[in-house]
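In: Would you be able to build a 3D model of this:
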Amino acid sequence: MTSRPRPADGREHGGGRAGWLLVALMLVALNLRAPITSVPPVADELSAGLGLSAAGVGMLTSVPVLCFAVCTPFASMLVARLGPQLSVAATLGGILAGTVVRSAGSVPAAFAGTVLIGVAITIGNLAVPVIIARDFRRRAAAVTSGYTAMMNVGSTFTTMLTVPLATAFGWQWALAGWGVLAAVGLAAWVPASRTLSAREAEAGRATSGPRRSGAQELAALDPATRARARRLAVLLSVAFAGQASGYYAVTAWLPEILQDRLGMGAAAAGGAAAPFQLCAVAGSFLVPMAFARGLSARTTAMGMAAMWLSLPLGLLLAPGLWLLWVGLAGAAQGGNFTVIFTLVAQRSPSLAVVRRSSAAIQTAGYACAALAPTALGAVQGATGGWTAPLLLITGALAVMTVAMWVASARPRH
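Out: The predicted structure is shown next:
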């Protein structure tokens, strides 16, 4: 008879230690999207200052997402070697350095700094879920929702405030100034990391035998457990591919869709698209609220999927209610992200599985996301309208819905 697999650590800290770690983790999350969303608001100033074409600026904004797709396997190996604490510190240090380099005032520096930011955030994308699974397993839904919300708060801050900063100090100082967020995150994370390392050392002395590597943890699992973990990772990879593709496609094209289908001006359409980002903050907290009320993972996931699908279907069938569809989908994209990574944290049998599953899910998801805006634009150019592109988004979200339905079923073991 095989022994039951050891679950992910799931240790919980008490009192002030848990509060300090949680605050530090939220400050880390604040940095995981903010450096990316600070560029589009000053795209014209950056283009003029560096002599870049519109296509060049577009490449600059897409580099981080490409890094998420290409560098995730490397980041997974780095997290395994360094451990999640040092990996998070490396993330914040890389973001800070990349933010400064990107603002140096030359095209090579702009691209080098952006690549550095993209690689650093890729590492953080993997390290943070491992910490949540290890240190907050019983509160994974609530902590993941806070993590998701803080990423959206960071995005909102940089989207709203970069232009006023650029008006006052110039685009270079405006972009470089967001390095303060990384510096604050480092100031909070370093002492929290030392506390975690000391606790690990105590735990290591209290247990017999050497600490097992990730490969040894995986080898210790019975074949049925490994098969279930692989199946969950595949299903969530498909779901996250639909989620990320829908998010980046809508982010890129929603203002133009609103202009063409509703006759809005450019400024009005840009403002009308803002609730899609803002509602994600509230949406991420819907998931732990649903779980606290006893709703199953499947019921919660299907609610998020229905809200997500309301945007492309609503714009096709009842575009006059655009604000409702934009708000519902905005809340859903934040909530669905939370559901996916809560399932990873709660249903993975070891921390090695959490790390490897997160890597596979994010590699697949961000690879599709990097292509989605271009594919949507190509379909729009070929058809001359937005009906076919909106149907394409609907199809991607429908695939996501089916994958989430299967992945979120109540486990039998």
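In: can we go C-alpha only for contacts and neighbour counts from here?
Out: Noted.
In: Quickly find the element holding residue 167.
Out: Using DSSP states H and E, residue 167 falls within helix 140-169.
In: Buried residues in that helix, which are they?
Out: Within helix 140-169, the residues scored as buried using 16 or more other Cα atoms under 10 Å are 140-156, 158-159, 162-163, 165-166.
In: What of stretch 12-24?
Out: 20, 21, 22, 24.
In: Report how many residues lie close to the nearest residue to the first one once chain neighbours are set aside.
Out: I take that to be residue 20. Nearest residue to residue 20 in three dimensions, chain neighbours excluded: residue 192, at 6.8 Å (Cα to Cα, 6 or more residues apart in numbering). The local packing of residue 192 (other Cα atoms under 10 Å) involves 20 other residues.
In: for comparison, sequence B:
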Amino acid sequence: MPAASPGGRLLLAAVLLTALNLRGAIAAVGPVLDDVRAALGLSAAAAGLLTTLPVLCFALLAPASAAVGRRVGAGAAVLGSLVLLAVAQGLRVLDGAPVLLAGTFLTGAAMTVGNVLLPAVVKAGFGRRAGTVTGLYTAALVAGAAAGAAFTAPLAAVLGWRGALAAEGVLAVVAAVVWAAAARHADAAAPVPAARSARARPLWRSPVAWAVTAVQALHSTLYFSLTAWLPTLLAARAGTDAATGSVAASVYQVLGIAGSLLVPAVLARRPGQAGLALGVAALWVVPVAGLLAAPGVWPAWAVVGGLAQGAGIALAVTLVVLRAADADAAARLSGMSQLVGYGVGALGPVVVGALSEATGGWTAPLLLLLAVGLGLAAAGVVAARPVRVG
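Out: I've put the predicted structure just below:
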């Protein structure tokens, strides 16, 4: 097993530390957003960009990230992205809205490189344990987001909002130091292939590749929509106050850690992925249907939704690793799924909010999300076919 060797253990530590950095800086913004707006005089639209802009980077910069990995090697590319991420955390707290937005864009760009290239490193570096390692690093990814959401407000009380946001760069520096030591193992595991433009076209014509991409897109739509609107939705349908809605949102985020660990646990017992895909889709359908039919039982739906969002991202990334024929195909499939998946997912909160405003309630948006959950089940079954792409 690769992780049993010193190089394998070092690479595993580097992968997990990198994953901790791939969402935390985004999740850290919410708890101090009012302070940021007051200090910099941001409009509501500009404030919205602080969380939307990184997600758009995930989509638009995914193909470029795969190309960078092929050109300079996965190890060097991820190391460079961690250095850029650390610099961006310092940049975005300098004075002025333009600098804040520039730092936010660089944050999203740096995270995109890790999003795209870590599946390729895991695919090549951990062999038959790739599915388990994928589950561990998606758990770390979710844990990083939960920590960013949980600890930013207490840090801001001591350091101010600038210090709290800049503190996110410390973890990026730690990850960069470990990754610098592990980079040669990453490049040995996932060597740089020659550019093969002729191979890129069949990937976009593969039904299985599109099914994997659809899983990412549909899961992202559900995740970002509930992340954006859960407190508001609960206030409207269950009569909760702002503090209760905040608790529900925190539970939803934190339980994603447990949800992300469900996928490797199930794969260890049942290597087939069709049943797993249906199970993850069911985890999404249950809370959405519950909010429609019995909103008063919202604590149960927040718990199940938290498990769903963690399991969903783990499933999306694991399918990339399992369906790709090699590390290069994993990088390209990861780029494709994230280009489309995060692009669609970023639109989810906008469409859900517009539909709620147009209909004057939340029944129609929830019915839409219910249909998305059922679509996730269908896409997951196709994506689970034992076919290698690329």
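In: Got a TM-score for the pair?
Out: Superposed pair, TM-score by TM-score structural alignment, normalised by the length of the second structure: 0.94. Supporting alignment: 389 aligned residues with a Cα RMSD of 2.2 Å.
In: so the helix or strand harbouring the residue nearest to residue 20 of the first structure versus helix 140-169, what angle?
Out: For residue 192 of the first structure, the element it lies in under DSSP H and E is helix 179-206. Inter-element angle recorded for helix 179-206 of the first structure and helix 140-169: 150 degrees (by axes from the mean of the first three to the mean of the last three Cα atoms, to 10 degrees).
In: Determine the set of other helices and strands touching the helix or strand following helix 179-206 of the first structure.
Out: Counting by DSSP H and E, the next helix or strand C-terminal to helix 179-206 of the first structure is helix 214-220. Helix 214-220 of the first structure sits against helix 351-383, with contacts defined as 3 or more Cα pairs under 8 Å, 6 or more residues apart in numbering; DSSP states H and E.
In: looking at it, residue 102 of the first structure is touching residue 115, isn't it?
Out: No. Counting by Cα atoms under 8 Å, residue 102 of the first structure stays clear of residue 115, with 9.1 Å between them.
In: isn't residue 139 of the second structure right up against residue 258?
Out: Yes. Shown here, residue 139 of the second structure and residue 258 form a contact pair, counting by Cα under 8 Å, at 7.5 Å.
In: between these two, what contacts are shared?
Out: residue 310 (Cα atoms under 8 Å, 6 or more residues apart in numbering).
In: Average offset of the helix holding residue 167 of the first structure relative to the second structure?
Out: Superposing on the second structure and averaging over aligned pairs (mean Cα distance after the TM-score superposition for the first structure), helix 140-169 of the first structure comes out at 1.1 Å.
In: counterpart of the residue nearest to residue 20 of the first structure in the second structure?
Out: When the second structure is aligned by TM-score structural alignment, the residue opposite residue 192 of the first structure is residue 182.
In: can you check residue 324 of the first structure too?
Out: Using TM-score structural alignment, residue 324 of the first structure sits opposite residue 300 in the second structure.
In: which ones are touching residue 146 of the second structure?
Out: Here residue 146 of the second structure is in contact with 24, 27, 250, 253, 254 (criterion: Cα under 8 Å, 6+ apart).
In: isn't the residue nearest to residue 20 of the first structure right next to residue 24, touching?
Out: Yes. With contact defined as Cα under 8 Å, residue 192 of the first structure counts as touching residue 24 (6.9 Å).
In: all strands for the stretch 201-350 of the second structure, in order.
Out: Assigned by DSSP state E, counting those that start in this stretch, the stretch 201-350 of the second structure shows no strands.
In: in it, which spans are helices?
Out: 207-238, 242-254, 256-269, 274-293, 298-323, 327-359 (DSSP state H, counting those that start in this stretch).
In: Verify the stated contact: residue 40 of the second structure with residue 97.
Out: Yes. Here residue 40 of the second structure reaches residue 97: they are 6.2 Å apart, a contact under Cα under 8 Å.
In: more neighbours, these two?
Out: Relative neighbour count places residue 97 above the other of residue 40 of the second structure and residue 97, with 20 against 13, counting by other Cα under 10 Å.
In: Contacts only, for the aligned partner of the more buried one in the first structure.
Out: Alignment note (TM-score structural alignment): residue 97 of the second structure maps to residue 107 of the first structure. Taking Cα under 8 Å, 6+ apart, we find residue 107 of the first structure in contact with 50, 52.
In: now swap in residue 319 of the first structure and tell me
Out: Per Cα under 8 Å, 6+ apart, neighbours of residue 319 of the first structure: 261, 262.
In: ditto for residue 26 of the second structure
Out: Applying Cα under 8 Å, 6+ apart, the residues near residue 26 of the second structure are 50, 51, 54, 145, 148.
In: Please apply the same query to residue 78 of the second structure.
Out: 113, 114, 117, 179.
In: What about the buried residues of stretch 12-24 of the first structure, which are in helices?
Out: 20, 21, 22, 24 (DSSP state H).
In: The first one matches what in the second structure?
Out: Using TM-score structural alignment, the partner of residue 20 of the first structure in the second structure is residue 10.
In: Test my guess that that match contacts residue 183.
Out: No. Residue 10 of the second structure sits out of contact with residue 183 when judged by Cα under 8 Å, with a separation of 9.5 Å.
In: Residue 46 of the first structure matches what in the second structure?
Out: By TM-score structural alignment, residue 46 of the first structure lines up with residue 36.
In: Return the residues in contact with that match.
Out: 42, 161.
In: so it is in which element?
Out: helix 33-40.
In: now what about the next helix or strand after that helix, what contacts it?
Out: Downstream of helix 33-40 of the second structure, the next assigned helix or strand under DSSP H and E is helix 44-60. The contact list for helix 44-60 of the second structure (Cα under 8 Å, 6+ apart) reads 26-27, 29, 33, 37, 101, 104-105, 107-109, 111-112, 115, 338-343, 346.
In: What residue in the first structure is paired with residue 242 of the second structure?
Out: By TM-score structural alignment, residue 242 of the second structure lines up with residue 266.
In: separation between that match and residue 171 of the first structure?
Out: 22 Å (Cα to Cα, to the nearest Å).
In: circling back to that earlier point, nearest to residue 215 of the second structure, of the contacts of residue 146 of the second structure?
Out: When the contacts of residue 146 of the second structure are ranked by distance to residue 215 of the second structure (Cα to Cα), residue 253 comes first, at 19.8 Å.
In: Tell me which residue of the first structure matches up with residue 45 of the second structure.
Out: In the first structure, residue 45 of the second structure lands on residue 55 (TM-score structural alignment).
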